[in-house]
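> coordinates only, sequence not included:
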């Protein structure tokens, strides 16, 4: 690998590793399932995406780079959706929010949906 390619690949690997560490710290330090899920989905998506791009560039093979790019795009499209669905399932299972949470938008939506289904 030439120097002109080694430097960007190295920077992408370091950046991806930093975002992965931030996601792991978020899982350990944040107070409830909803904020933990947010940290894991956002920082984890960026971290793994940077690592995938670094692997694709480092391979110096266009076919591998295209596969890595396709994997990154797929991950960007699916990770936030799956995190939202997991948060919704946790809320429907009545997993409590941390007391420091300021507002619960899902509760407002449930009240609106309940009023629509069963009007008074």
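Cool, the structure landed. Since the model is a prediction, treat every value here as computed from it, not as a measurement.

> make it CA atoms for all contacts and neighbour counts henceforth
Fine.

> got a list of what the residue nearest to the spatial centre of the chain touches?
The C-alpha lying nearest the average C-alpha coordinate of the chain belongs to residue 41 (Cα atoms, centre = their mean; 1.7 Å). Each residue near residue 41 by Cα atoms under 8 Å, 6 or more residues apart in numbering is listed here: 23, 79-80, 83.

> adding distance to residue 65 and secondary structure, write the residues you listed out as JSON lines.
JSON lines is the format used below for the contacts of residue 41 (distance: Cα to Cα, whole Å; DSSP: H, G, I helix; E, B strand; the rest coil):
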{"residue": "23", "distance to residue 65": "25", "secondary structure": "helix"}
{"residue": "79", "distance to residue 65": "21", "secondary structure": "helix"}
{"residue": "80", "distance to residue 65": "23", "secondary structure": "helix"}
{"residue": "83", "distance to residue 65": "27", "secondary structure": "helix"}
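
> structure B:
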């Protein structure tokens, strides 16, 4: 076997390993946010490595371009979709795990009005208020 086959095989096997780890995380982790983290991070990396392995195996330019474009598409859309789903689940008051140490959104989210204040905006407002105090 030549070097090209070895490299593509290693990339594909690493991608399969990351996808397998993601599937274990989806089954084993205690709450929605942790499961989404496992699925998004490891799943995106797994698919990316598999597609890189395919691009190395098939040396054709069209396959390589399609693989790179697909990796870019997944790399851009998966984290955004995961973030939006996590935000919607937080607003719907999906129960967090007991293992969750800190809820950073809690002081910024009003559950009655469903208003989420920007953390950066909160800090700048506090700084402005301190400047105007005697």
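Now that the structure is in, tell me what you want to look at. Note that the structure is a prediction, hence the values are computed from the model and not measured.

> returning to that earlier point: between the contacts of residue 41 of structure 1, which has the most around it?
The residue in the contacts of residue 41 of structure 1 with the most neighbours, by other Cα atoms under 10 Å, is residue 23 (24 neighbours).

> so how far is residue 56 of structure 1 from that residue?
To residue 56 of structure 1, residue 23 of structure 1 is 22 Å away according to Cα to Cα, to the nearest Å.

> swap in residue 102 of structure 1?
Between residue 102 of structure 1 and residue 56 of structure 1 the computed distance is 42 Å (Cα to Cα).

> neighbour count for the two, which is higher?
Taking other Cα under 10 Å, residue 102 of structure 1 and residue 56 do not tie; residue 56 has more neighbours (20 against 8).

> leaving out the residues flanking it, which one is nearest to that one?
Spatial nearest neighbour of residue 56 of structure 1, chain neighbours left out: residue 65 (3.9 Å); criterion: Cα to Cα, 6 or more residues apart in numbering.

> you'd agree that neighbour is up against residue 71?
No. Between residue 65 of structure 1 and residue 71 there is no contact, the gap being 9.7 Å when judged by Cα atoms under 8 Å.
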